[in-house]
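Peer 1: Output the structure for:
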Amino acid sequence: MTVGDYLDALEALPFGTVGDLTGGAPFLVLSPHPDDETLGCGGLLALAGRAGIEGHVMILTDGAASHRNSPSHPPERLTALRRDEAERAAAELGLPEDRLGFLALRDAATPSEGPAFDAAVDAIVARAEATDVRTLFVTWGRDPHCDHETAFAMARAAAARLGAALYAYPVWGLHLPRGDAFDEPDPRGYRLDIAEARDDKRRAIDRYPSQMTRMIDDDPDAFCFTAEQLAPFLGAVETFIEVRT
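Peer 2: From the prediction side, this is the model:
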């Protein structure tokens, strides 16, 4: 199988509902950085809220690595900005303030093992248990980013302890070279039609100007989404891969 074969298979997954994905019970979206939750699950969160299904979000890192060399936005200021952006995005999706949490791990340096990893998993489990969460959503383990890979590992460990279902939402994996060999079982899961919430999701994405624009213009090496990178998240479908635990 190639990456292209796998991505084509994702586009052929059956359509499901928010109820199919969550069982109608509370769920928790784990986001490596402030913005991943909106990019991958913005439609899910908005539609769940309209259906009376309780969605929660936990953002794992402080997001301070996107502009490492900005004189105007040193880490503390950038962390505060990105938290504010996340809160504004959540509001656009109809997510109450008490359903958004921040673990504040160091961006681009999340622990992949050891006591710090275990402590992060403990925090995820505690949040899920406190809110009666039955399903976890997390970035795909094949996303080529260290924090996305670690988030996936944390979610998998937490889901095993909770006995919860686990779905992965691809972000950077959607841009893997299509011709590369790919050792992954055929995907199972659902596509979600988010047409009704598409405008809400777009407004939520726009609440992340630090990532979507050059508003911080004093770091020539800063991260900023290109139109090509953003395009997969502006459509009417979100994709969720069932993780076999």
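Peer 1: For the rest of this, base every contact and every neighbour count on C-alpha atoms.
Peer 2: Fine.
Peer 1: how far does stretch 27-38 stretch from start to finish?
Peer 2: Terminal residues of stretch 27-38 are spaced 15 Å apart (CA to CA, to the nearest Å).
Peer 1: And the helix or strand encompassing Leu60, what does it pack against?
Peer 2: Of the helices and strands defined by DSSP states H and E, Leu60 is found in strand 55-61. When contacts are defined as 3 or more CA pairs under 8 Å, 6 or more residues apart in numbering; DSSP states H and E, strand 55-61 sits against strand 27-31, helix 36-50, strand 100-105.
Peer 1: another one to check against the first:
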Amino acid sequence: MTRIALVTGGTRGIGAAIARRLAADGLRVAVNYRGNEAAAEAFRRDTGLSAYRWDVADFDACQAGVREVERELGGGIDVLVNNAGVTRDAMLHRMDLRQWREVMQDDLDAMFHMCRAVIEGMRSRAWGRIVNISSVNGQKGQFGQANYSAAKAGVIGFTKALALESARKGITVNAVAPGYTDTDMLAGLEPPVLEAIKAQIPAGRLGRPEEIAHAVSFLVDERCGFVTGATLAVNGGQYMA
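Peer 2: Modelled structure (predicted):
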């Protein structure tokens, strides 16, 4: 039986790498995106995979989006990768409510919305894999990212709780906490800033999206049913819990 996987924020960066890897692993893969039509069209053209547009910060849109994917792919979603997220960096004494709420909605609320949309189907089929993308900064904190660090730490706590609730139903729930990775999110940094980041990483380099995708591939594998509630750090040694 071919499993169906859904990757949120899946048309660029880490999400696109995850989608490509899961497709190469033999899964039927769909991705979600919010607004970048050019990137979505390029992803569809390059991969042949389906990309669906909705806002993961909208609970009802997630319910409708999941139903659309299941209807078009002809089955329930077996694998969910919650990858979508944003940053709105500022020191707390300068952070406004919009910056706080946007990160909470896109990085934490969205995970609840998507898990809620698929969990009943997974429970009824007695099988599922959920992987939530956290961050090294959710583990160690980061200057100027009280909102992002809080949201990504929340991802880890949510993952552990849902893992406990789901284990006897054949559903594993795990997190991957990437370190600084070579994606568009870092592309706008000034070279001195980027070099300072690399200097903090024992491996001496940024991660590659494909390395994050490899970790996700391991966690969703059929043979990985005894790993649940875990946070897999992929950060070049920058933080060791």
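Peer 1: After superposition, what is the TM-score?
Peer 2: Taking TM-score structural alignment, normalised by the length of the second structure as the basis, the two superposed chains have a TM-score of 0.47; 162 aligned residues with a CA RMSD of 4.7 Å.
Peer 1: sorry, back to before: columns distance to Arg127 of the first structure and mean neighbour count on top of the helices and strands packed on strand 55-61 of the first structure, output as TSV?
Peer 2: Supplementary listing: those in TSV, determined by distance: least, CA to CA, whole Å; neighbours: other CA atoms under 10 Å:
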stretch	distance to Arg127 of the first structure	mean neighbour count
strand 27-31	9	27
helix 36-50	16	25
strand 100-105	9	17
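Peer 1: need the ones you listed in CSV with distance to Arg88 of the first structure, can you?
Peer 2: What follows is those, written out as CSV (distance: least, CA to CA, whole Å):
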stretch, distance to Arg88 of the first structure
strand 27-31, 16
helix 36-50, 11
strand 100-105, 11
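Peer 1: following the biggest helix by length in the second structure, which helix or strand shows up next?
Peer 2: In terms of residue count, the longest helix belonging to the second structure (DSSP state H) is helix 146-166. Sequence order places strand 171-178 as the next helix or strand after helix 146-166 of the second structure, per DSSP H and E.
Peer 1: which secondary structure elements does that following strand contact?
Peer 2: Using 3+ CA pairs under 8 Å, 6+ apart as the contact criterion, the secondary-structure elements in contact with strand 171-178 of the second structure are strand 128-133, helix 136-140, helix 146-166, helix 209-220, strand 231-234.
Peer 1: what's the closest of the ones you listed to Ile14 of the second structure?
Peer 2: helix 209-220 (4.8 Å; CA to CA).
Peer 1: Check which residues of that closest one are buried.
Peer 2: Residues of helix 209-220 of the second structure classed as buried under the neighbour-count rule (16 or more other CA atoms under 10 Å) are 209-213, 215-217, 219-220.
Peer 1: before we move on, what about stretch 37-45 of the second structure?
Peer 2: 40, 43-44.
Peer 1: Just the closest of these to Arg116 of the second structure, please.
Peer 2: Within the buried residues of stretch 37-45 of the second structure, proximity to Arg116 of the second structure (CA to CA) peaks at Ala40, which comes in at 24.8 Å.
Peer 1: The closest one in helix, strand or coil?
Peer 2: Here Ala40 of the second structure is recorded as helix under DSSP: H, G, I helix; E, B strand; the rest coil.
Peer 1: Confirm for me that it is in contact with Ala51.
Peer 2: Yes. The criterion here is CA atoms under 8 Å, and Ala40 of the second structure meets it with Ala51 at 6.6 Å.
Peer 1: Could you measure from Asp199 of the first structure over to Glu76 of the first structure?
Peer 2: Taking CA to CA as the criterion, Asp199 of the first structure is separated from Glu76 of the first structure by 32 Å.
Peer 1: These two: who's more crowded?
Peer 2: Neighbour count, other CA atoms under 10 Å: between Asp199 of the first structure and Glu76, Asp199 has more, with 16 against 10.
Peer 1: Now do the more buried one against Arg161 of the first structure, distance only.
Peer 2: The span separating Asp199 of the first structure from Arg161 of the first structure equals 36 Å under the rule CA to CA.
Peer 1: With His56 of the first structure instead?
Peer 2: Counting by CA to CA, the gap from His56 of the first structure to Arg161 of the first structure is 18 Å.
Peer 1: Arg203 of the first structure too?
Peer 2: As judged by CA to CA, Arg203 of the first structure and Arg161 of the first structure stand 35 Å apart.
Peer 1: Looking at these two, which is more packed in?
Peer 2: With other CA under 10 Å as the criterion, Arg203 of the first structure and Arg161 differ in neighbour count, and Arg203 comes out ahead with 16 against 12.
Peer 1: pretty sure that one is touching Ala91, no?
Peer 2: No. No contact is recorded between Arg203 of the first structure and Ala91 when judged using CA under 8 Å, the distance being 10.0 Å.
Peer 1: ranges for the helices of the first structure?
Peer 2: Defined through DSSP H, the helices belonging to the first structure, from first to last, are 3-10, 18-22, 36-50, 75-92, 114-130, 146-162, 198-205, 209-212, 227-230.
Peer 1: These into JSON lines, with extra columns for distance to Leu28 of the first structure?
Peer 2: Listed next are the helices of the first structure as JSON lines, based on distance: least, CA to CA, whole Å:
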{"stretch": "helix 3-10", "distance to Leu28 of the first structure": "22"}
{"stretch": "helix 18-22", "distance to Leu28 of the first structure": "10"}
{"stretch": "helix 36-50", "distance to Leu28 of the first structure": "10"}
{"stretch": "helix 75-92", "distance to Leu28 of the first structure": "13"}
{"stretch": "helix 114-130", "distance to Leu28 of the first structure": "7"}
{"stretch": "helix 146-162", "distance to Leu28 of the first structure": "10"}
{"stretch": "helix 198-205", "distance to Leu28 of the first structure": "18"}
{"stretch": "helix 209-212", "distance to Leu28 of the first structure": "23"}
{"stretch": "helix 227-230", "distance to Leu28 of the first structure": "23"}
